[in-house]
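K.L.:
Need a 3D model of the following:
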Amino acid sequence: MEIEKAAELGFCTGVRRAIDILERAAREIGPLQTLGPVVHNQQVVEGLARSGIKAVESLDHLQGNILAISSHGVSPQVLEQIRDRGLQIVDTTCPFVRRAQVAARRLAQAGFLVIVFGEESHPEVQGVLGWAEGKGLATLEPPRFDKMPRRIGIISQTTQSYSGFARFVASFIGSDLATLSELRVVNTICDATRERQQAALELASRVDLIVVVGGRNSANSRGLAEICAAAGVETYHIERAGEIDPAWLRNHRRVGVTAGASTPDQAIEEVIAKLKHLDR
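P.N.:
As a prediction, this is how the structure comes out:
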């Protein structure tokens, strides 16, 4: 059995940056807490906890006066609450998420209804909606309006697929363009997402089974699994090497491995080692 890794997989620069900031802060100022997990990967969260960096679900659960903002960012309303409490902030917001926040604010201030192509419950999307100043909504399906807004601005959750975003935008052009006075689209999908999706598609053309390594609550990892499955290759999404079922590998000669942008190198190597062990 041949095992091939995708050309681009695992940690993106935004995740590495967030972890570096947190680890440096922990060394310099001691243990600290993050508002929610810094990234959607349990192994990363567990590793940071061993370094004294632990996640809390809300400001009410915070202990101490230092709080880290996760790579997903927060809304200006949450930022104001943090400052009102006099907390020291360690900000690890991904630069691509920051760009989406700025785009949402500028569109809203220019009089557009901001539509975010993304998962409404995702912390990144909730934060971005906050920057839209109450003039936004999030959805993965084209919304239906009783009265179509005259000006619509469309942006994307940074980890959504390009193909999905393109279809979403096309739905407005195809059915609602005549009723709009202005439609503005800002591509806020991050480069790492595009690179990993393209590499996964290329890998899917060369293998007959793909293992996607990443947190199940990771939007970009789920997106990779969806893209690979849609390409017609047998696909399994796992978080850890121990989840691999030997039965998956029967009658497969070429196995591909890819991983989401929040998946650590160690998790990827453990999966590859397990696949090699099962091939003995």
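K.L.:
Going by C-alpha atoms from here, please, whenever you check contacts or count neighbours.
P.N.:
Will do.
K.L.:
on contacts alone, who are the packing partners of the helix or strand containing residue 164?
P.N.:
Assigned by DSSP states H and E, residue 164 belongs to helix 162-175. Judged by 3 or more C-alpha pairs under 8 Å, 6 or more residues apart in numbering; DSSP states H and E, helix 162-175 has no packing partners among the helices and strands.
K.L.:
now what about it, what contacts it?
P.N.:
117, 140, 141, 142, 154, 156, 185, 189, 194 (C-alpha atoms under 8 Å, 6 or more residues apart in numbering).
K.L.:
Now, of those residues, which are buried?
P.N.:
Under a neighbour-count criterion of 16 or more other C-alpha atoms under 10 Å, the subset of those counted as buried comprises 117, 140, 154, 156, 189, 194.
K.L.:
Contacts only, for the fifth one.
P.N.:
If I follow you right, that is residue 189. Residue 189 sits next to 96, 156, 157, 158, 159, 160, 161, 162 when contact means C-alpha under 8 Å, 6+ apart.
K.L.:
Please generate a structure for the following sequence too, so the two can be compared:
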Amino acid sequence: MRILTPKKIGCCFGVNRAVKLTEEALSKGVPAYITGELVHNDTITRKLSERGLREVKSINDVKGGTLIIRAHGISPEERAKVETKRIEIVDATCPIVRQAQIAAKKLEEEGYQVLIVGDKDHAEIKGILGHLSDKALVVANHKEVDQAKLKYKVGLIFQTTHSVELCRDVVAEVMRVAHEIKIINTICADIRKRQEDAVKLAQEVDLMIVVGSHHSSNTLKLKKLCHKYNKNTIQIENSKDLKPAELKGVKSVGIIGGASTPDILIEEVKKKLRKIGRK
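P.N.:
Sure thing, here's the model as predicted:
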């Protein structure tokens, strides 16, 4: 059985940075809190929890110690609330997400109606919306574009982990109405490269495996993208999810991980594939 992976696997820069900052905070021996997952990966979440990171429902639940700001960022309103407390702040917001926040505000200040392509319920999008004075439009794909709500001057940004293909379709739909469009490409370069690698691999193998959490936005999009080019695509969180029956008759396997999937999980999947292949 041939096992193919991209040259670069493992977590992206933003995830590695967030984990490093959190581990440094935990090493100081003071209570550390976070309002949700640092990144969307159960293995990372579990390991940080074992080291003492405590997840709370609200900033109001933090009474002291250190607050870790998630990689997805927060709104200025939430930031102001944190700064009124006598606690240390460790800002693990991904620099690419921060750029998206700045881009959205810039478009608004230039008089554009801001349209964000992404998941309206995602923490990153909520944080970006919090940086705006006016209500922005948020769509996941071109089918959600309501032309009646569009103005003639529209500025677009994208969730940093969104699918490039989906974004192209949204732009085409907006062009039907808007007379002036300004686009700031806020999709992370690492994400774009993963998507390109995924498409290439999916077309070369019998089975495509996407490794990552089932509640990771970028991993879910990778799976959807791979499935478009290879119907025999599955998503697993780790090697334990891999079933021998799924490999029946398979001579080549492609593996790719989401931006928050540690390289050790990819290696474990490769190891199990080799073990199954020897039977």
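K.L.:
Could you give me the buried positions within the helix holding residue 164 of the first structure?
P.N.:
162, 164, 165, 168, 169, 172.
K.L.:
Which residue of the second structure sits opposite the third one in the alignment?
P.N.:
It stands for residue 165 of the first structure. Under the alignment (TM-score structural alignment), residue 165 of the first structure pairs with residue 167 in the second structure.
K.L.:
can you pull out the strands in the first structure?
P.N.:
2-5, 32-35, 53-56, 66-69, 88-91, 113-117, 136-139, 151-156, 182-185, 209-213, 234-238, 254-259 (DSSP state E).
K.L.:
matching residues in the second structure for the last one?
P.N.:
It stands for strand 254-259 of the first structure. When strand 254-259 of the first structure is compared against the second structure (TM-score structural alignment), it corresponds to residues 252-257.
K.L.:
any residues touching that stretch, and which ones?
P.N.:
With contacts defined as C-alpha under 8 Å, 6+ apart, stretch 252-257 of the second structure is touched by 1-6, 9-10, 194, 198, 201-202, 204-212, 219, 266.
K.L.:
ChimeraX command for the buried members of the residues you listed?
P.N.:
Of these, the buried ones go into a single ChimeraX selection, burial set by 16+ other C-alpha under 10 Å:
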select :4,5,9,10,194,198,201,202,205,206,207,208,209,210,211,212,219,266
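K.L.:
so can I have TSV of the contacts of helix 162-175 of the first structure showing distance to residue 104 of the first structure?
P.N.:
Below are the contacts of helix 162-175 of the first structure laid out as TSV (distance: C-alpha to C-alpha, whole Å):
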residue	distance to residue 104 of the first structure
117	12
140	17
141	19
142	18
154	9
156	10
185	11
189	13
194	21
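K.L.:
quick check, nearest of the residues you listed to residue 228 of the first structure?
P.N.:
Distance from residue 228 of the first structure was checked for each of the contacts of helix 162-175 of the first structure by C-alpha to C-alpha. The minimum falls on residue 194, at 13.8 Å.
K.L.:
Need the counterpart of that closest one in the second structure.
P.N.:
In the second structure, the residue matched to residue 194 of the first structure (TM-score structural alignment) is residue 192.
K.L.:
mean per-residue distance, the lengthiest helix in the first structure to the second structure?
P.N.:
With DSSP state H applied, the helix covering the greatest number of residues in the first structure is identified as helix 13-29. Using mean C-alpha distance after the TM-score superposition for the first structure, helix 13-29 of the first structure ends up 1.3 Å from its aligned counterpart in the second structure, as a mean over the superposed pairs.
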